[in-house]
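Give me a model of this one.
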Amino acid sequence: MQIGFGPIANGVVIIIEGLFYIPAALTSGLDQIFQGLLLALSIIFIFYGVWSLITACRNKYDAITLYEDIANMDRTERRSSIIAVKDANRYLLYRDLGWGCDFFPNHATASSTDEDVRQLTTYFADEFGIPAKDFTLSHICVKDSEKPSTDHDGEVRYYEYTLYRASVTVMPDAWRSTEFHVGAKDCRWMTLDEMLADPVINKINHDVVAMVRDNL
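Presented below is the predicted three-dimensional model:
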């Protein structure tokens, strides 16, 4: 099933470029040697364009090829939405067993902002023991990052982080300690300076801490 032009359009463009050189060569006023070079270049472009066009028609640009092209263009491994909850100069973190360090509340980013807010609201309320009516989420920014992944033996991976600010109107009693346990999560409050001074947090998630620092 052919679902798009893909490389076919590339072949057509190359042929047009080759045809463009013909009048340019004949009307350029250059000596015969340079005119000959331009004509030869145009012929090369035309033949290459025809070859590309024939090859593209034989190898149709199907759904699999389209997916591979998109995958090659988009190197992002993970899109995560980050929730920054601030109490004075401290931020709420929880023990992320996957990263092996304390981290901001986070959830996989949804396809639209409205859906992202809806999913984040449900996640934050359920996982951190706070009624949805007691906080609001505000979209702040989006940041791309690349860094070694703890899940892939230190290979460089690509991430996209979407930052939200959570404005809490009624703080749960359980949150009033510096360290506390809620649901299945071990949580704590830390300042940005404390996060950057922590060797594990700074090594693994310096980019996220810096995003919060620079935008809130």
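
only C-alpha atoms for contact and neighbour calcs from this point on.
Fine.

need the strands for this structure, in chain order.
76-87, 90-96, 101-103, 106-108, 135-148, 156-168, 179-182, 185-191 (DSSP state E).

List the contacts of the residue nearest the centre of the chain.
Taking CA atoms, centre = their mean, the centroid of the chain lies closest to E160, which sits 3.4 Å from it. For E160, the contact set (CA atoms under 8 Å, 6 or more residues apart in numbering) comprises T76, R78, R79, S80, V142, K143, D144, S145.

Now a PyMOL select for only the buried ones of those residues.
Selection of buried members from these for PyMOL, criterion 16 or more other CA atoms under 10 Å:
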select buried, resi 79+80
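
one more, for comparison:
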Amino acid sequence: MRLYIEKKDLEHLLENKSEYIENNITWDTIFAAVSFLLSALTANYNSFFMIPSIIIKYFFIVIGVLYLFKIGKEFMTKKYNYENLINDINNLDLVAHRHSLVIIKNKDKYLLYDDERRQCKLFINYKTKDENNETAIKEALEKDLQLDTSTINCEFVTSRTQEKYSVSHNENRIYNHNLYSITLSKLPAYMKKDNFVINNKHYYWMTMNEMLSDSNIKEKNLEVVYFVKDSIS
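Got it, this is the predicted structure:
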């Protein structure tokens, strides 16, 4: 999975976490602290000027105990590791949506559905899974279009990250689209109609020219239409 991150945001994160990244407590540090404390406990000290040897001994013992306590506290609290850093970097990702575009084509027509929320005809799409995405797509098509997964061939075509205006959110957003071409070994009879309804969702077959002539599609989804047009002949 590719991330879309501003360089300044990454630099800011690494600067803020540098204390944790550079100062993780190691077993060598703990061993050194214990060794210092044992040395202070077993060593014999001579009096220094007016300071008795026992005071000097206790002084170094106290230092050893405090240092060991400090290391122990840091060891318990500073558990910032590789996984934490990766999670923080992932959280910088500016990609708002990762979707898989599922392109089903019949001759020169493409299958679209009527998205009620966006009030626009769109290519079939699903949120991209980090693992087993193609299997998830087949299972979703089986459920949504009542297809047999054994008749579905799912082929990855390409991927693109782009910034586009979101009409529903009234702002520019960054999208990552994985493009998949779907081939059906057998097209069900109900899917041979120009449009049909299944599972309360309305589907349409449209040519590329029809999509490019549709003012609503041009306003809300033109970049995606061109992406499909350029990628799938």
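
mapped onto structure 2, which of the contacts of E160 of structure 1 hold?
Retained in structure 2 by both residues aligned by TM-score structural alignment, their matches' CA atoms under 8 Å are the following of the contacts of E160 of structure 1: T76, R78, R79, S80, V142, K143, D144, S145.

picking that back up, structure 2: which residue goes with the residue nearest to the centre of structure 1?
When structure 2 is aligned by TM-score structural alignment, E160 of structure 1 is paired with N176.

Next: L19 of structure 1.
So, by TM-score structural alignment, L19 of structure 1 is left unmatched.

What distance do you get for L19 of structure 1 to F135 of structure 1?
Applying CA to CA, to the nearest Å, the value for L19 of structure 1 to F135 of structure 1 is 63 Å.

thought Y110 of structure 2 was touching N209?
No. Contact criterion CA atoms under 8 Å: Y110 of structure 2 and N209 do not qualify, at 10.8 Å.

Those two: which has the busier surroundings?
More neighbours surround Y110 than the other of Y110 of structure 2 and N209, with 17 against 10 (other CA atoms under 10 Å).

Next one: that one from H202 of structure 2, what distance?
14 Å.

do K218 of structure 2 as well
According to CA to CA, K218 of structure 2 and H202 of structure 2 sit 20 Å apart.

Grab the longest helix from structure 1 for me.
For structure 1, the helix reaching the highest residue count under DSSP state H is reported as helix 32-58.

Which secondary structure elements does it sit against?
helix 7-26 (3 or more CA pairs under 8 Å, 6 or more residues apart in numbering; DSSP states H and E).

what's the angle from the helix it packs on to helix 32-58?
170 degrees (axes from the mean of the first three to the mean of the last three CA atoms, to 10 degrees).

Which secondary structure elements does helix 7-26 of structure 1 sit against?
So helix 7-26 of structure 1, by 3+ CA pairs under 8 Å, 6+ apart, packs with helix 32-58.

List the buried residues for the helix it packs on?
35, 38-43, 45-46, 48-50, 52-53, 56.

for stretch 84-95 of structure 1, same thing?
A84, V85, K86, R90, Y91, L92, L93, Y94, R95.

Show me the two of those that sit farthest apart.
K86 and R95 (17.0 Å; CA to CA).

And the equivalent of V170 of structure 1 over in structure 2, how far from I152 of structure 2?
Alignment note (TM-score structural alignment): V170 of structure 1 maps to K186 of structure 2. Plainly put, K186 of structure 2 is 9 Å away from I152 of structure 2 if you go by CA to CA.

could the strands of structure 1 go into JSON lines alongside distance to G129 of structure 1?
Below are the strands of structure 1 laid out as JSON lines (distance: least, CA to CA, whole Å):
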{"stretch": "strand 76-87", "distance to G129 of structure 1": "14"}
{"stretch": "strand 90-96", "distance to G129 of structure 1": "13"}
{"stretch": "strand 101-103", "distance to G129 of structure 1": "17"}
{"stretch": "strand 106-108", "distance to G129 of structure 1": "15"}
{"stretch": "strand 135-148", "distance to G129 of structure 1": "12"}
{"stretch": "strand 156-168", "distance to G129 of structure 1": "12"}
{"stretch": "strand 179-182", "distance to G129 of structure 1": "6"}
{"stretch": "strand 185-191", "distance to G129 of structure 1": "10"}
